[in-house]
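Colleague: coordinates for the following, if possible.
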Amino acid sequence: MDEEAHIEPYEGPAGGWGSLKSVEGILHREGRLVGGNAVLMKQNKHDGFACVSCAWEKPAVPRAFEYCENGAKATAWEITAKRAGPDFFAAHTLAELRGWRDHDLEAQGRLTQPMRWDPHSDTYRPVTWEDAFREIGVELRRLKPEEAVFYVSGRASLEASYMWQLFARLYGTNNLPDSSNMCHESTSVALPESIGQPVGTVSLTDFSQADCIIFFGQNPGSNSPRMLHPLQEASKRGVPIITFNPLRERGLERFTNPQSPAEMLTGRETRISSQYHQVKAGGDIAAIMGLCKALIEADDAGETLLDHDFIAQHTRGFEDFAQAARAADWAEIERESGLTRPALEGVARCYGKSKAVIAVYGMGLTQHRRGVENVQMLVNLLLLRGNIGKEGAGICPVRGHSNVQGQRTIGISEKPDLVPLDKLAEQYNFSPPRGKGLNTVEACEAVLDGRVRAFLSLGGNFLRAVPETAAMEEAWPRLRLSVQIATKLNRSHLVPAEVTYLLPCLGRIEIDTQRSGPQVVSMEDSNGQIHPSRGQSQPASEYLRSEPAIIAGLAKAALPMNARVPWDDWVADYNRIRDAAAETFPDIFSGFNARLKTPGGFPRPRAARERVWKTKTGKANFIAPAGLRADPDVPLKREGVLQLITLRSNDQFNTTVYGYDDRFRGVSGTRDVVFIGRNDMVRLGLEEGQSVALRTEADDGRERRVSGLQVVPYDLPDGCIAAYYPECNRLIPLWHHAERSKVPAAKSVPVRVVAEGGGA
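Modeller: Here you go, the predicted model:
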C-alpha cells in the first residue's frame, strides 16, 4: 500500500465537479493546460480527431464539448509535453525499469527516436530507421512464417490495420491476434450464429426512441462516459433503465452533466438506473433465463407478451428454447443468479410492457467461460419480443478501444474464413495462407512452448494485458525477435527478446504530413459508424513516423518485391489505401473516400438491423445454453473459494494508468486493494484495511499470487470480490477462457484470500 493511500466512500454522482477537476488536473500535470483545452475542442468532431480511448459513437451534430473525463485524460496523456528520449534510456537499464510502476513508465512521456536493445548494457540505444528496418527484415526472412505473430492494438486506424494484415499475409501467416481476442471475441462468435452479423444492431439515434434499456456487465461511468448523455436524456423521458451488475457503479446510478451550467451550479443529479440488480459473477445466464421463463410462462397463461408473428416469420429454434425455459428450475435460477424470483418477474413485466428495448452489454458478459452463451441468451431475450430490427431496439455490445471493431472489419483476423482471401490473391497476385492463425490465447501458448520466435506489435501492451503474466514474462526472452511500435513506454517494452526494437510512431492526435500533404485516417465505432480523424497537434519529435510509414518500411525490408503492392504510394496518400480497401471489401467500403466526408460518418452494413438474417438457417436463431452457470468450472463448493472480478479504475483506460485515484469507488493514492463484501469479510475473518494476498484456486500445479492488497469493504454479492486489471492478470490461468471464443474469463477467477498481516 502507498503511504498516501486513502479510502473513503464516495457519495457524489458521476460527472459533476469531480470530472472537471480531474480533466484540468491531468492537463496541468502533462504541461498542456493552455493548448490542451483548445485541442479538446476538436475531439470527436467531424473536422477534428476521434478519441483515442473508447469506441462510443460520435454524433453527426456534436455538442460543444464532445469529450468525457476519460477521453480528455487519454488526449492529455498523448499530447503531453514530456519526452522519453535517448538520454532517459541511457540512464536506466531495462532491469531497473521493470521495477517501476505502470503509471510511472508511461508518465515519462512520448518516445522520440527508434531504439534497439543493447544486451551488454541492458539499455535501449538509438538506431536509424533505415538500419532498424533492414535488420528486422533480415531477422524475419530467417524465420518460418508460422513462427511470427503480428499483434495489433485497438487504437490502430483502419488504414494501418489494412496494411498490417496484408503485410502478415504476404509474409505467409494468419497469426493476427488483436485486442478483440481479449474482450469481445465472444460477441464475434455469438452474434453471427444468432443474428448473422458479428456486430450490434443499434445506432445512437435508437436511444432517443427506446422505451426501455437493459444493461448487463457494462460500466459507462468509467469505460464510456459520453454514453451517459443519451442515458440521461432517456431517464428524463421516464424510460426504465434496468441494470444487472455485481458492483453498484456510480455511472449507472446518478449523473450530473458537466456540460450543463444549471446542473453544475445547483448540484442537480439525474437518476440513471430505475432498477439495479446485483447479479452474481457468472450468474447472467441464470438471470436472463429467469426473465425468459417468466415471459414465456406468462404468455402460456394467456397474457400476450411474446411477439408471435415475429417469432414465426423471423426465427428458428423457439420451441426448443421455450421448453428449456419452462423446464428451468426457479430454485436453481435464484441460486446461480443471486437474485430472487419476484425481482426477475418484475423485470420481465417491465420488459413485457415495453415496445422498443435496447440491451447493452460489455465484458461483464463476454469474459466468462460461457461468455458466448451469455451473449446468445441476451439475444434470445430480445427475440422473444421482436426487439431486433426495429427503431429504438436492438443488441448493443459496447466495445472498448476506439477501433477494435473496425480492425476486424478490415481484415485483422486469425480466421481465414472471415477474410476475402480470393480477392486479396487476385488484387495482389500472391497465394494467401489458408490455415487458421493464432488468436491471443493461442499466441501465448505458442510463446510458452517455443513455437513462436518473433512477435511484432502494432501498439498495445501485450505482456501486461494477457493472462498468465508471470509465465509469459519468463518465456518472452526466449523469443528471437520483438518489434514494438508505440507512442509511450510500457512494460511490454522492458522484457526483451534476443533482438528487440522500440519504434516510436505518431499518435492519432498529431498532424500526419506525407508527400501529398496532411493525412486523414479513419476508424469504426462501437455501433458500426465509420469516422474520419484529422491530427491537430504538432508531432512530439521530428523522428516520429506514422504507422502506415512504419508498416511500409518493415514490409519492404522483409518481403520480396511485389509490383502490385504500392507501399510508397500508400504512405504518400492515404486515400489510396482506402481505395485499395474498398476494392477488397466492396460491400463495406465502396466509395470509402467520398463517404468519409459525411458528418457523423457512414454506417457499415448491418443486415440484422433490416431483419435480413445471414445465418445458416436464414433466420434469427434461439440458442439454448448448456447450463445456467456461466463459469461451471469455478470450484465454488470448496470452502473459502471466491470469484474474482477484474475491473478498471476511474483513472485508467485498458492497461494505461493515468493516476492512482478511483473516485467513484472512494480509493485514492493506490491500486493495491481488493473489494470484499461485509458478509465475506466476517465469514473469512478479515478486517478493513488488512493486508492480504489473492491466490488462484487451480489444480494445475502452478502458483499464481498477488500480494500486498488492502481489504476495502464494498457492496458486492456474497462470494464475489473485485480487484484491478491488469495487476491481477497474473491470477488468470491461460486455460481459463471462454469456450470457443477463447476470451480470458477475467470476470470470474477462482481465488482464495490469504491473510498477510494486521490492519492498515
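Colleague: please count neighbours and contacts with C-alpha atoms only from this point.
Modeller: Will do.
Colleague: residue 501 is in what secondary structure piece?
Modeller: In the assignment (DSSP states H and E), residue 501 maps to strand 499-504.
Colleague: please apply the same query to residue 160.
Modeller: In this assignment (DSSP H and E), residue 160 forms part of helix 158-171.
Colleague: ok, now residue 754?
Modeller: With DSSP H and E as criterion, residue 754 is part of strand 749-755.
Colleague: got it, and residue 643?
Modeller: Secondary structure assigned from DSSP H and E places residue 643 in strand 642-647.
Colleague: returning to that earlier point: so how far is the strand holding residue 501 off the chain centroid?
Modeller: Its chain's C-alpha centre lies 25 Å from the corresponding centre of strand 499-504 when counted by C-alpha atoms, centre = their mean, to the nearest Å.
Colleague: and for stretch 338-349?
Modeller: Using C-alpha atoms, centre = their mean, the distance from the centre of stretch 338-349 to the centre of the chain it belongs to is 30 Å.
Colleague: next one: stretch 64-81
Modeller: Relative to the centre of its chain, stretch 64-81 is centred 18 Å away, using C-alpha atoms, centre = their mean.
Colleague: for that stretch, give me every contacting residue.
Modeller: 15, 19-20, 22-23, 26-27, 30-32, 36, 40-41, 43-45, 51-54, 109-110, 222-226, 259, 487, 507, 509-510, 537, 540, 650-653, 658 (C-alpha atoms under 8 Å, 6 or more residues apart in numbering).
Colleague: second input sequence below; structure requested for side-by-side comparison:
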Amino acid sequence: MIGGFMAKDETVHYDGPAGGWGSAKGIARIFAKERNSPAVLDTLRRQNKPGGFMCVSCAWTKPADHNPLEFCENGAKATLWELTPRRTTLDFFAKHTVTELQGWKDHDLEHEGRLTHPMRYDRPSDRYVPCSWEEAFTGIGRELKALDPKSVIFYASGRASLETSYLYALFARLYGNNNLPDSSNMCHETTSVGLKKVIGASVGTSVFQDFSTCDAIFFFGQNTGSNSPRFLHPLQQAVKRGCKIVTFNPVREKGLESMINPQSPTEMLTGKETQISCQYHQVKTGGDIAAVMGMCKHIFARDDEAKQRGRSVIDRDFVAQHTDGLEAFEQKVRTTGWDEIERESGLTRADLEAAGQVYVDAERVIGIYGMGLTQQVGGFDSIAMLVNLLLLKGNIGRDGTGISPVRGHSNVQGQRTVGISEKPELVPLDKLAAMFGFEPPRDTGMNTVEACEGMLEGSVKAFVGLGGNFVRAIPEHGAMEEAWTKMRLTVQIATKLNRSHLINGEVAYLLPCLGRSEEDMQASGPQTVTMEDSLSCIHGSVGKHKPASEHLLSEIAIVAGIAKATLPPNPKVRWDDWQGNYAIVRDLIEETYPDKFHDFNKRMFTAGGFYRGNSARERIWKTESGKAEFTVPEALSAAGFEDRDGRYRLMTLRSNDQFNTTIYGYSDRLRGIEGTRDVLLINPKEMAKLGLTEGQMVSLQTDIDDGRERKVGGLKVLPFALPDGCVAGYYPELNPLIPLSLHEKRSKTPASKAVPVRILI
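Modeller: Just a heads-up that it's a prediction; the model follows:
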C-alpha cells in the first residue's frame, strides 16, 4: 500500500528513481564543470574506506564491508568541489570590492574556487588585501586580548576533525568562555536535548548491523536520497530481505520511493527499480506528533484484542522494568479523538492504522528521523513521541532496533563528543582543569540563537568561525547582516569564499585552510585526522591530494597560531607539539574521555570505525527517573502556531544539487526542478483557491505580528505534491522569512520546517 499523495500528472516531479544513471550523470556534470584532473579519481577510490579519506559531506557511516566505490552522488560532488583546480587568488580580490561581491549568488562565490592566501579586510578600499600568517595571528590576538572573553563567539561548522574540535574548544575555555555554538544548534540540537531527556543518551542508539536484522523501519522528516544517499544501499538490502519501510514526510522524496543501485551492473542495464517504502504518508508539516498518536491508538486497540486471547502486543515486561510514565501516556492516547488526529496530521485514520499495523507485526523496529522533526517549535515532543512508539514494544536496546537520527555535516556529532558545547555540564571541566592547569569557565555559554540575539543587542563583539557559512545559514538575514557589521572582530577559517566572508566587522580576517582530502604535512610527517559518524563510530582519514596552495595551513595550525597570539604562556598547553603531531592530540582526547576513546591511536583505522558506545543501547537509562521515559505531548501539532485563513506552513528544503549552504548547481533533479532556486512549491488545489498559475511570480511574507516585516519576492509558482495548507521553498534563500524568535522551545533550534507565511500576489 502507498498512501496519501496527489496525482503526479498535475505537478512538477521526477519520473525516475533515485540513484541509477541520473546519479552517474550528476557526478559527471560536476566533474566536467570543475575541470577536475584524473588524479581526483584516486581520491574518490579511497573515499570512505578504511585507511582512506572520509567524505566531507554527510555523516552516514563508513561500513567495514564496503562497496568498490563507497561514495554517493553528493559525496562525489563535495570531493570534486573541494579539489577543483579553480583558485580565488589575490588578483580576484584586487579586481572586486566586497560590496560588489555581496551581489553575487552563493553558487558563483564558491565556484571561483579555493582560497589561496590569508587576507585582511581593508575598509577604506572595501577590498580584501593579502597579509602574512604572522600578521593575521598577531592582529587577531591583539583584538581578542582587548575584548571581554564573554563577548566573543567561537563557532564551529560540522566538518572540523575531532582533533581540531578538541583544541578549538580548549582554546575557547582557556580564553574564558563556553560560547561554542556549532551547526548542531541549527539542525539537531533538539536531538541532543530530547534524547538526553527521555533515554539518557544524546545520540541515536542504532548501529550499522541493526539495519540487516530489523523487520520494519519508520522514517520521519528525512530525505535520504539527497542528504545521505549511501544510506540507500542498506535500505535496499533490507527491503529485499523482507523489511517493511513506512515513511512520513510532507514531500514525496524519490530516495524513499524507489532506487536503482548505481553499483549494480544488472540494475543499471535492466533499469529494474527497488520500491523502498511500502507506505508513504504525506503528513502535514508539524503533524508528526498526531501521526504517531494515531499509530499508538491503533497499537493499544490491538493490544486490547490480544489480551482477550491471553497475549500482548505491548512488551509489558520491558515497560515494567525499563520505563516510567506509560499510564499517563496511555490515557492521553486513549482520550485523544480520531477527528483531532486526522485534522492535525492531515492523514486518514485508515492510513495511520495501516502504518500502526506494520509496527504491531514487526518484532524489531528502527525509527529514523531528520530535521523535519527537529526544526519545529514542538520538535522535542515530536522526537519524544517517536521514542514513545519504540518503547511500547521494547525497540530500544535490542539488536535490530533503536532510534536513529541521521546527521548532516560529516563530524557534527563528533564535535559535541569532544567538547564543542555551550553547556558546561556536558564537558569534563574538572579533568580539563587538572590536565592543563587552569580554571575553566563554569557558566553556560551562548548557542546559535543566543549569539544572534547578542549581536542584535550589541553585547557580542567578536566572532571566530571555524568553517561554515554562519551568516547565510541563520534566520533573520536582514537584521543579522546589519548587526554583524557592528562587531569589532570577525575571523573566518575557510576553504572557499562564501556570503559570510562578505559581511565583516570593523576588523576582519579570512584565513584559508587545507581541505580534508589534501595532504597535511607537519613536523612529525603526514597527519591523520578523525571524525564520528551518525552511528557513533570513529574513523581515521588521510588526505593525499596536493594542497591547493603552498600558503594554506591546516585547521589545527590556524587554531594554534591564534591561540598562541592570544593566551599567556602555560607549560601544560603545548600548541607547537600538538600542531606538529596530531597523535598527541588524540592522546589528550583519550585522557579526557577514556571510556569512549581508549586506545584511540591504535583503533582509529578499525574497519567500519570503532564504536564509542551508548548507554541507552545497553539499557542503562541516565535519566532523572533512571528509566526510559514515556512523555505526554503538549499539543498534537509541532508547528507552534494556529492555522488561519490565508496562512500557510512554509518548510525550507535542500536541493539535490546542494549540501547545506553549498550550492553545486541549479538542478534539483529528484524533484523535477531545473535552472532556478527562487521558487514557491504549492499544490494545485491551493493554487486554484488563490487563482495562481504555474510560472506566476509571487512574494512570501512572514505572518507574525512582532513589528518587523520579513518578505522574499521574485518566487516562481510551481505546482507540487504537498499537503493542503503547506508550501515549500529552498534554504537558505528563504531564511529571511524565519524569525529568530521562532525556534524549538527547549533546544532553540530554528524552526525552519514550519514558518507561518502569507502569499502576496
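Colleague: what's the TM-score once they're superposed?
Modeller: These two chains, once laid on top of each other, score a TM-score of 0.98 by TM-score structural alignment, normalised by the length of the first structure; 747 aligned residues with a C-alpha RMSD of 0.9 Å.
Colleague: ok, back up a step: corresponding residues in the second structure for the strand holding residue 643 of the first structure?
Modeller: When the second structure is aligned by TM-score structural alignment, the counterpart of strand 642-647 of the first structure is residues 648-653.
Colleague: next one: stretch 542-555 of the first structure
Modeller: Taken onto the second structure by TM-score structural alignment, stretch 542-555 of the first structure occupies residues 550-563 there.
Colleague: ditto for stretch 691-707 of the first structure
Modeller: When stretch 691-707 of the first structure is compared against the second structure (TM-score structural alignment), it corresponds to residues 697-713.
Colleague: ok, back up a step: the strand holding residue 754 of the first structure versus strand 642-647: what angle between them?
Modeller: Interaxial angle of strand 749-755 of the first structure relative to strand 642-647 (axes from the mean of the first three to the mean of the last three C-alpha atoms, to 10 degrees): 100 degrees.
Colleague: packing partners of strand 749-755 of the first structure?
Modeller: Secondary-structure packing of strand 749-755 of the first structure (3 or more C-alpha pairs under 8 Å, 6 or more residues apart in numbering; DSSP states H and E): strand 642-647, strand 691-696.
Colleague: okay, these in a markdown table with mean neighbour count and distance to residue 237 of the first structure next?
Modeller: Formatted as a markdown table, these follow (neighbours: other C-alpha atoms under 10 Å; distance: least, C-alpha to C-alpha, whole Å):
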| stretch | mean neighbour count | distance to residue 237 of the first structure |
| --- | --- | --- |
| strand 642-647 | 25 | 31 |
| strand 691-696 | 22 | 44 |
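Colleague: as TSV, those strands with distance to residue 333 of the first structure would be great.
Modeller: What follows is these, written out as TSV (distance: least, C-alpha to C-alpha, whole Å):
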stretch	distance to residue 333 of the first structure
strand 642-647	18
strand 691-696	27
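Colleague: out of those, which comes closest to residue 438 of the first structure?
Modeller: Using C-alpha to C-alpha as the criterion, the shortest distance between residue 438 of the first structure and these is 24.7 Å, found for strand 642-647.
Colleague: show me how far that closest one is from its chain's centre.
Modeller: Here the centre of strand 642-647 of the first structure is set off from its chain's centre by 17 Å, with C-alpha atoms, centre = their mean.
Colleague: following that strand, which helix or strand comes up?
Modeller: strand 652-653.
Colleague: mean deviation, that next one versus the second structure?
Modeller: In the superposition with the second structure, the aligned residues lie an average of 0.2 Å away from strand 652-653 of the first structure, counting by mean C-alpha distance after the TM-score superposition for the first structure.
Colleague: which of the helices and strands packed on strand 749-755 of the first structure sits closest to residue 141 of the first structure?
Modeller: Closest of those to residue 141 of the first structure is strand 642-647, at 40.1 Å (criterion: C-alpha to C-alpha).
Colleague: I appreciate the help and will end here.
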